[in-house]
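Enquirer: Make a model of this:
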Amino acid sequence: MRLRDSATLVPMASSTTAQTTATVHLVRHGEVHNPEKVLYGRLPGFGLSELGHRMAAGIADHFAARAEAGHPVHLLAASPLQRAQETVAPLAERLDMPVLTEERVLEAENAFEGLSRVKQQLRSPRWWPLLVNPLRPSWGEPYAQQVSRMLAAAKDLSELAVAEHGDGAEVVVISHQLPIWVTRLWAEDRPLWHDPRRRECSLTSITSLHIGPDGVESVSYAEPNKELLKDAIALPGA
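Expert: The predicted structure follows:
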């Protein structure tokens, strides 16, 4: 795996900081209650399902166990959307830590937001002009823009954690599938355009950016709630 110097989009390390190493864990939120299968995007009012709350509790267990094993979390942050805030809540309570609300790890903008049965809707010619460039993509926030804001957030949060807690600090950020996935694609020097069905970013999965003096040095992936995924419903707009 060849990792790209993160300065291509945004510098992850600064000559004015003492940062040497840090890890930013990008956690996708839990399952959302969405019986109408709406592509909810940034819409308000979409909180976790009962299973999603169990997933959030599992994430709290996972990071608490890591802390007991000598890998404590030093900083918690989350997207302002309800599903992300509800996912981080049990972890914040378990670790007795405050949560920073981070706008830059928000869900991607999407012109199809609010639609249900999206595949059927896209058969209508009214939507076809939005489908002309899947590489950008033409229906929403450019992939490169998502990566830039995610990396900027990771840079600032990791530097804050290192400044307060020293080398090797760990940060947990609750975010959303698409911004997390394209950030991983960028770090692994892969094209940002992709088939959404092939994303490796399951509900409450952890995509960890391991950061060194020159930026993102490696990426790792884990699914601590893997046993719960078989009961999850694949919902759009996650």
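Enquirer: When you work out contacts or count neighbours from here on, use the C-alpha atoms and nothing else.
Expert: Will do.
Enquirer: Need the single longest helix in the protein, by residues.
Expert: Ranked by residue count and defined by DSSP state H, the top helix of the chain is helix 143-165.
Enquirer: Which SSE is immediately downstream of that helix?
Expert: Scanning forward in sequence from helix 143-165 by DSSP states H and E, the next helix or strand is strand 169-175.
Enquirer: got the residue ranges for the strands in this protein?
Expert: For the chain, the strands defined by DSSP state E occupy 22-28, 75-78, 100-101, 169-175, 206-212, 215-222.
Enquirer: And for the third one, what's in contact with it?
Expert: This points to strand 100-101. 76-80 (Cα atoms under 8 Å, 6 or more residues apart in numbering).
Enquirer: Tell me the buried residues in the longest helix of the chain?
Expert: 143-144, 146-155, 157-162 (16 or more other Cα atoms under 10 Å).
Enquirer: Please apply the same query to stretch 199-211.
Expert: 200-211.
Enquirer: Quick one: end-to-end length of that stretch, please.
Expert: With Cα to Cα, to the nearest Å as the measure, stretch 199-211 spans 23 Å from end to end.
Enquirer: Next, the structure of the following sequence, for comparison with the previous one:
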Amino acid sequence: MTVILLRHGRSTANTAGALAGRSAGVALDDRGLEQAAHIAERLGGLPVEEIVHSPLQRCEQTVAPLASRRGLTPTVDERLIEVDYGSWTGKSIKDLVKEPLWKVVQQHPSAAVFPGGEGLAQVQSRAVFAIREHDARLAEAYGRDVLWVACSHGDVIKSILADALGCHLDSFQRIVADPASVSVVRYSSTRPFVLRTNDTGLDLTALVPAVPTASSMDSDAMPGGGSGT
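Expert: This next block holds a predicted model:
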């Protein structure tokens, strides 16, 4: 199964320099709406079978053009929601960098628990479980490799990628997930393969699932890097 991890487009909070978290009414700004339309162009020609997204407005807006183009009804999954930043929610980034917890978030995120909110380790646990559960469900339903989209938030996507890369959560700040970017993970029977990260380009045709052959070893990594798609 291959999942396209899509970060929502640019929001009004992004441009205001605020930590939106789960605040209500945070929508895409004009640039974000343009990005959502562009996503429909980028992914619309791919055989996307399902779209799952965070319940927050900015994610719903991001996938709407793609869902319309593909004729799909998106599924909302609460486990893909933004981090609960607790009392940090709504505060400006320039003020938060002065907090002692800021250094923990940067250097030792696995130990970071937001006051009145959740810890980043909790975020990774719920998000990875959600992605793998959807993957298993689609594998059982289709009996073949399926391409699907999960639209979520920056820190959530970074935590999923850290798991797929087999690296500790304390390294997840080395991963970038810009607004409207796609990161792609293919889950095989033994391991995930990270195909793309923070991709904002146009050509994604290489993500179309290959037709399996009798000699294919979809769970094996090729010595030397293989011949590509």
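Enquirer: TM-score for the pair, please.
Expert: The TM-score (TM-score structural alignment, normalised by the length of the second structure) is 0.76; 194 aligned residues with a Cα RMSD of 2.2 Å.
Enquirer: still on that earlier bit, and of the strands of the first structure, who's closest to Ala67 of the first structure?
Expert: Among these, the nearest to Ala67 of the first structure by Cα to Cα is strand 169-175 (10.3 Å).
Enquirer: Please work out which residues of the second structure line up with that closest one.
Expert: Using TM-score structural alignment, strand 169-175 of the first structure corresponds to residues 146-152 of the second structure.
Enquirer: can you list the residues that contact that stretch?
Expert: So stretch 146-152 of the second structure is contacted by 1-8, 47-54, 59, 62-63, 80-82, 131, 138-139, 207-209 (Cα under 8 Å, 6+ apart).
Enquirer: quick one: the helices in the second structure?
Expert: Under DSSP H, the second structure gives helices at 12-16, 30-43, 57-70, 93-96, 100-107, 120-142, 154-165.
Enquirer: Looking at these, which is nearest to Thr200 of the second structure?
Expert: Comparing the helices of the second structure by Cα to Cα, helix 30-43 comes nearest, at 9.1 Å.
Enquirer: For that closest one, buried residues please.
Expert: 32-33, 35-40, 42-43.
Enquirer: could the strands of the first structure go into TSV alongside distance to Gly45 of the first structure?
Expert: Output for those, formatted as TSV (distance: least, Cα to Cα, whole Å):
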stretch	distance to Gly45 of the first structure
strand 22-28	18
strand 75-78	16
strand 100-101	17
strand 169-175	16
strand 206-212	24
strand 215-222	28
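Enquirer: Of the ones you listed, which is nearest Arg94 of the first structure?
Expert: Closest to Arg94 of the first structure of those is strand 75-78 (Cα to Cα; 11.9 Å).
Enquirer: residues touching the closest residue to Gly30 of the first structure other than its chain neighbours, list them.
Expert: Excluding its sequence neighbours, the residue lying closest to Gly30 of the first structure (Cα to Cα, 6 or more residues apart in numbering) is Gly52, at 4.4 Å. Residues in contact with Gly52 of the first structure (Cα under 8 Å, 6+ apart) are 29-32, 87.
Enquirer: Can you name the two of the residues you listed that sit furthest apart?
Expert: Val32 and Thr87 (10.2 Å).
Enquirer: Report the set of residues contacting both of these two.
Expert: In contact with both Val32 of the first structure and Thr87: 48, 52, using Cα under 8 Å, 6+ apart.
Enquirer: For the residue in the second structure that Val38 of the first structure lines up against, which non-adjacent residue is closest in space?
Expert: The alignment partner of Val38 of the first structure in the second structure, by TM-score structural alignment, is Ala18. Spatial nearest neighbour of Ala18 of the second structure, excluding adjacent residues (Cα to Cα, 6+ apart): Ser92 at 4.2 Å.
Enquirer: How many residues are close by that neighbour?
Expert: Look at Ser92 of the second structure: counted by other Cα atoms under 10 Å, it has 15 neighbours.
Enquirer: thinking it is in contact with Gly17, fair?
Expert: Yes: assessed by Cα atoms under 8 Å, Ser92 of the second structure is found in contact with Gly17 at 5.8 Å.
Enquirer: ok now do Ile157 of the second structure, which residues does it touch?
Expert: 5-7, 177.
Enquirer: Please tell me how far the residue nearest to Ala18 of the second structure sits from Ala162 of the second structure.
Expert: 26 Å.
Enquirer: per the alignment, Arg42 of the second structure corresponds to what in the first structure?
Expert: Match for Arg42 of the second structure (TM-score structural alignment): His62.
Enquirer: let me fix that: Asp30 of the second structure
Expert: By TM-score structural alignment, Asp30 of the second structure lines up with Glu50.
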